[in-house]
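Peer 1: Just to be clear, the model below is a prediction. Sequence and coordinates:
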Amino acid sequence: MNTHTEIKSSALVADKDWWRGAVIYQIYPRSYQDSTGDGIGDLRGITRRLPHIASLGVDAIWISPFFKSPMKDFGYDVSDYCDVDPMFGTLADFDALIARAHDLGLRVMIDQVLSHSSDQHAWFKESRASRDNPKADWYVWADPNPDGTPPNNWLSIFGGSAWQWDTRREQYYMHNFLTSQPDLNFHCADVQDALLDTVRFWLDRGVDGFRLDTINFYIHDKELRNNPALPPEDRDDSIAPRVNPYNHQLHLYSKNQPENLAFLERFRALLDEYPAAAAVGEVGDAQRGLEIMGEYTAGDDRVHMCYSFEFLSGDTPTADRVVSVLNKVDEAAPDGWACWAFSNHDVVRHATRWSLNEDAQRAFATLLMCLRGSACLYQGEELGLEEAEVGFEELQDPYGIEFWPEFKGRDGCRTPMVWEKSNSFGGFSDNTPWLPVAPKHLKHSVAEQENDSAALLHHYRRAIALRHAHRALSKGVMSGLKASGDIVAFQRSEAGEEIFCAFNLSNNTAEVTLPTGTWETVGGELSQTVPQTGTVELGPWHVALARRIKT
């Protein structure tokens, strides 16, 4: 095996701080590797491809839901929290995946969807059966208004009212997402206990942590007060598409409730019973995302890290915007910890969203590895995949079907991974995949890039290696943050090491002045040569990385 793809196999050390500065690789299991020929990715397929992930040098994988599910929202509607859907394999397959990942030095994080279940879950079936059964209050039920309308004005992210009428109880139940995804009632202590039991189930099987879906949606306002209207000038489409009326409300009462902090403390206490378990929360809020990140990661008794949607939005991250976001994080979460991502399974791939050429993708990949916080990479990001075009007749995502054509849904970022280009399925499957492989993706396949030393895949490996080679970049503090025209610059420092980082986020040449002192270039091919003092002329999308020389 070539040196750039050598895999470090080692027993994982029980380091409670491993997550701080970690690089986490997200896997969407339906689209990673099919091992059975049914056109749908599965756990054995992931296990087969773990050496590729390990060769990147990442610290952990995050696997999107693989639990039993009717798949109305492709696994984010869970019907059994403690079993694998046969589509993806078995519990034995998952155990084998964990063992192989650990052998390769990879930790395993899984997606926990705690805010809601499927309407096919046994809990909901019992809850909807009557108003006085043992699980009657396990979901959010409410009587109609006198005129039969829903109890308040709350809206679903997937369109329409957040309330669905149920004829069995003659009440409405709440759903922040699909009508088939009823919200669990976290005001019920038994619900919290049951959910924490499912978390323990996976910890006992050896998982190293969790990605918490919609972490700020867990608890609703007990009084069911109406959400206030949001003025048009304050609307933001980073959480829901512009055409969705969800953007017309300030979601003051349907989520983000203060009682959530107490549950997160219970969750963290459970994780702390294990040697090195960690969690990252997804904060879905356009107005208060960074503030909530600060609240949820403050101290050492809540979640370890969170990400919000500042760099998952369509707003191009100019130098000024990058600095603005990072400054807001410092203000909102001074003792918290961010987890940065540019792409994931819910948004248009950032190469397309920000109209990036390959040089720009390289610059942003290096920037991500130099930011204070942890980092998530989404499968195919290391290949530079652009958003795929999926026709309406091939669409699977209910979100896209609802708001087509102004919003095309999430299928364009969920198409299968491309491993080689020998056939139209990209090495993902021997048969027609559940979503089409984009023909333009084939030339970016793993096999093609492995054989090209100048390919983006190798750049990602170098950028991740840089982060791990310098503790200042993975765990250090950030200082001197500023934007000068198209250049973002800052220093990272830890344990006596100081790294200067400058990024030209434009197609123009620009100059940046080094801080006082004497400097030496680091990062090899990632950086332009940096003089010991003075100024650096950065070419378009070029980067300067330098370490202070101690005198």
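Peer 2: That came through fine.
Peer 1: Only C-alpha atoms from now on, for both contacts and neighbour counts.
Peer 2: Will do.
Peer 1: what's the helix or strand for the closest residue in space to Ile53 that isn't next to it in sequence?
Peer 2: Setting aside the residues directly before and after it, Ile53 is nearest to Tyr25 in space (Cα to Cα, 6 or more residues apart in numbering), at 7.6 Å. Secondary structure from DSSP states H and E places Tyr25 in strand 23-27.
Peer 1: same for that strand, what does it pack against?
Peer 2: With contacts taken as 3 or more Cα pairs under 8 Å, 6 or more residues apart in numbering; DSSP states H and E, strand 23-27 sits against strand 60-63, strand 374-378.
Peer 1: So which bits of it are buried?
Peer 2: Applying a neighbour-count criterion of 16 or more other Cα atoms under 10 Å, the buried positions in strand 23-27 are 23-27.
Peer 1: what does stretch 532-551 give?
Peer 2: Residues of stretch 532-551 classed as buried by neighbour count (16+ other Cα under 10 Å): 532, 536-548.
Peer 1: From those, pick the one nearest Asn153.
Peer 2: Asn153 has its nearest neighbour among these in Trp541, at 46.9 Å by Cα to Cα.
Peer 1: ok so, going back, quick one: residues contacting the residue nearest to Ile53.
Peer 2: Neighbouring residues of Tyr25 by Cα atoms under 8 Å, 6 or more residues apart in numbering: 53, 58, 60-62, 376-379.
Peer 1: mind checking how far it is from Val477?
Peer 2: With distances taken as Cα to Cα, to the nearest Å, Tyr25 is found 23 Å from Val477.
Peer 1: Surely Leu196 touches Glu265?
Peer 2: No - at 11.6 Å, Leu196 does not count as touching Glu265 under the criterion of Cα atoms under 8 Å.
Peer 1: so what sits against both of those two?
Peer 2: Residues touching both Leu196 and Glu265 do not exist when contact is defined as Cα under 8 Å, 6+ apart.
Peer 1: sorry, back to before: make a markdown table out of the helices and strands packed on strand 23-27 and add mean neighbour count and distance to Asp119.
Peer 2: Written out in a markdown table, the entries for the helices and strands packed on strand 23-27 read as follows (neighbours: other Cα atoms under 10 Å; distance: least, Cα to Cα, whole Å):
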| stretch | mean neighbour count | distance to Asp119 |
| --- | --- | --- |
| strand 60-63 | 23 | 23 |
| strand 374-378 | 23 | 29 |
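Peer 1: Below is structure B, check it against A:
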Amino acid sequence: MAKAWWRGAVIYQIYPRSFMDANGDGVGDLPGILTRLDYLASLNVDALWISPFFKSPMKDFGYDVEDYCDVDPLFGTLADFDVLLNAAHARGLRIIIDQVLSHTADSHPWFVESRASRDNPMADWYVWAEARPDGTPPNNWLSVFGGSAWQWDSRRRQYYLHNFLTSQPDLNYHHPEVQRAILASVEFWLKRGVDGFRFDACNYHFHDRKLRDNKPALHADTTTVSAVNPYGMQRHRYDKSRPENLKFLKKLRKLLDRYGAASVGEVGDDDSLTRMAEYTSDGDMLHQAYSFNLLTEEFSAAHIRRQVEEMDAALARHDVPGWACWSIGNHDVARVASRWGKGTGGAQFAKLMQVLVTTLRGSACLYQGDELGLPEADIPYELLQDPYGKAFWPDFKGRDGCRTPMPWQQTAAAGGFTTGAPWLPVPPEHLALAVDTQDKPRASVLNFTRRFLAWRRRHPQLIEGAIDFLKAPEPILLFTRGKGRDQLLLAFNLSGTAQTLKLPKAWREVRALDGHGLTGAAVTAGMLQLQPWGGYIGALTA
């Protein structure tokens, strides 16, 4: 367990297009990340998760890979990556890279050959199927990005499967050569010294060989996709999360173990928590996984408690329980300051959320800019880049609002992100929260994050300690971490109004801990008083 650095780790996600641009072309790059490593080290995070930087036509901004073993020139070179990796390691930062293994770009050489004919060596490397007699797709499977999951190809006169964009054909994992090629691409980066992988859409690898129709969902899923998306109207039994995937994940784990590397999987499913537990338990598949369950609009103490308790219950059903990784923000959802805070909580809300997500039992992913308290940006349609947003505009505006460039300097053009024209605009409200405005003030969200994460490292209860939720009315979330006399009590007021709570008898003699930076709470005669968005951390008296 001493080597299991990932248990309870804090992982900082970098969306490279928007982090820092070193060459002035308006798009962030690997050399840009290199220039900000000291900043990243100052956050006291354990690892950096870098979203895809591989060669790609960029129709889904890197999540459509054309070459798994090369860096896209937009982001730099393999030599740039090696320099970045070594420099990060010198600062005590681990590097996790984002691998998209379920599908490729349609410009990938594998697909170019596969679609050329029905009898070439790679003809079956992707999921091809005949049309129904009336010319319609082979079944009712839907794409996450809208419409049918099948695209007609005039060269082969067949349909191919794409769970996402039509330009992202799905690989056929039933073909052993596909699995070997994918594992070889993972090993390419292991040999370069990466510390781990974030596996995108890792339950989409296999499909039902019989291509059976999905049945209607009993309740429309609005956790994985937007409520305006018909994808949530199906029970996704046959197009993903197939049992064959377990065997592949075990092969993947054996490869990772050979190099001492860790993994975190993204799991979006009808029952994501059960799937997360299945994929991470017994020590022979993924090390940890996260879902979209805390990335939705739903925000309440009851909702958060339910997700964590249901996850713990699902893990407990396995002989060797797995591990969760919690995230309340990433490159696919509206920023938490707007999604949960509705733009009204300000710095106090942002601070509370940083503590909340990093004190739940599990690891935590923090999304770039959330340490500044950035709100969601409002991108007009004419500047929209995201194909997902264009498909569902205006009811769903896509993911560009959380992908705008990092604001480094308040008064610099494009917030100091680039010397050129940024690929997405930097909104004025972000400039007011730029890094240089928060770097020195002790009360800033940025400096609070730095201090709290350093404090967290000194409290093992928050790394691997047990979690138990205590009875509390909305909007108070109350739980303990640790066991016996070595427990911490944590309380969060998830609202903009003051709250008072009578503490459980066992905690009437609680003493407040200091050094963590949380404010807005006090205990008097067993009564916990929480100011708007206030938080409290205490321990039992000696």
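Peer 2: Okay, I see it. Small disclaimer: the values here were computed from a predicted structure and weren't measured.
Peer 1: With both chains overlaid, what TM-score comes out?
Peer 2: Comparison of the two superposed chains (TM-score structural alignment, normalised by the length of the second structure) gives a TM-score of 0.95, and 532 aligned residues with a Cα RMSD of 1.7 Å.
Peer 1: rewinding a little: give the aligned equivalent of the residue nearest to Ile53 of the first structure in the second structure.
Peer 2: Taking TM-score structural alignment, Tyr25 of the first structure has Tyr12 as its aligned residue in the second structure.
Peer 1: longest helix anywhere in the first structure?
Peer 2: Longest helix of the first structure, by residue count under DSSP state H: helix 189-204.
Peer 1: so where is that one in the second structure?
Peer 2: Under the alignment (TM-score structural alignment), helix 189-204 of the first structure falls on residues 176-191 in the second structure.
Peer 1: Tell me the one of the buried residues of strand 23-27 of the first structure nearest Ile487 of the first structure?
Peer 2: The nearest member of the buried residues of strand 23-27 of the first structure to Ile487 of the first structure, counting by Cα to Cα, is Val23 at 24.4 Å.
Peer 1: from what I can see that closest one touches Asp59, true?
Peer 2: Yes - taking Cα under 8 Å as the definition, Val23 of the first structure is a contact partner of Asp59 at 5.4 Å.
Peer 1: and Tyr218 of the first structure, what does it touch?
Peer 2: By Cα under 8 Å, 6+ apart, Tyr218 of the first structure lies in contact with 114-115, 184-186, 255-256, 260.
Peer 1: By neighbours, which of these wins?
Peer 2: Using other Cα atoms under 10 Å as the contact criterion, the top neighbour count among the contacts of Tyr218 of the first structure goes to Leu184, which has 27 neighbours.
Peer 1: residues contacting it?
Peer 2: If a contact means Cα under 8 Å, 6+ apart, then Leu184 of the first structure has 114-117, 138-140, 191, 218 as its contacts.
Peer 1: Which members of the residues you listed occur in helices, if any?
Peer 2: Under the assignment DSSP H, those contribute Val191 to helices.
Peer 1: now the contacts of Leu184 of the first structure as JSON lines including distance to Trp434 of the first structure?
Peer 2: Below are the contacts of Leu184 of the first structure laid out as JSON lines (distance: Cα to Cα, whole Å):
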{"residue": "Leu114", "distance to Trp434 of the first structure": "26"}
{"residue": "Ser115", "distance to Trp434 of the first structure": "27"}
{"residue": "His116", "distance to Trp434 of the first structure": "25"}
{"residue": "Ser117", "distance to Trp434 of the first structure": "24"}
{"residue": "Trp138", "distance to Trp434 of the first structure": "34"}
{"residue": "Tyr139", "distance to Trp434 of the first structure": "32"}
{"residue": "Val140", "distance to Trp434 of the first structure": "34"}
{"residue": "Val191", "distance to Trp434 of the first structure": "35"}
{"residue": "Tyr218", "distance to Trp434 of the first structure": "31"}
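Peer 1: so which of the contacts of Leu184 of the first structure comes closest to Val322 of the first structure?
Peer 2: Looking across the contacts of Leu184 of the first structure and measuring by Cα to Cα, the closest to Val322 of the first structure is Tyr218, at 29.7 Å.
Peer 1: Show me what the closest one aligns to in the second structure.
Peer 2: Taking TM-score structural alignment, the alignment pairs Tyr218 of the first structure with His205 from the second structure.
Peer 1: one step back: now go through the contacts of Tyr218 of the first structure and say which are in helices.
Peer 2: In helices, defined here by DSSP H, the members of the contacts of Tyr218 of the first structure are Asn260.
Peer 1: can you put the contacts of Tyr218 of the first structure in TSV and add distance to Leu312 of the first structure?
Peer 2: Formatted as TSV, the entries for the contacts of Tyr218 of the first structure read as follows, by distance: Cα to Cα, whole Å:
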residue	distance to Leu312 of the first structure
Leu114	22
Ser115	22
Leu184	27
Asn185	29
Phe186	28
Lys255	20
Asn256	20
Asn260	24
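Peer 1: coming back round to it: for the contacts of Tyr25 of the first structure, which ones persist in the second structure?
Peer 2: Conservation of those in the second structure, assessed by both residues aligned by TM-score structural alignment, their matches' Cα atoms under 8 Å: retained contacts are 58, 60-62, 376-379.
Peer 1: ok, those residues vs Arg471 of the first structure, which is closest?
Peer 2: Closest to Arg471 of the first structure out of these is Val58 (14.8 Å), distances taken as Cα to Cα.
Peer 1: neighbours around whatever residue of the second structure lines up with the closest one, how many?
Peer 2: Correspondence of Val58 of the first structure to the second structure, assessed by TM-score structural alignment: Val45. Per other Cα under 10 Å, the neighbour tally for Val45 of the second structure reads 23.
Peer 1: Could you tell me which residues make contact with Val45 of the second structure?
Peer 2: Contacts of Val45 of the second structure (Cα under 8 Å, 6+ apart): 9-12, 93, 453.
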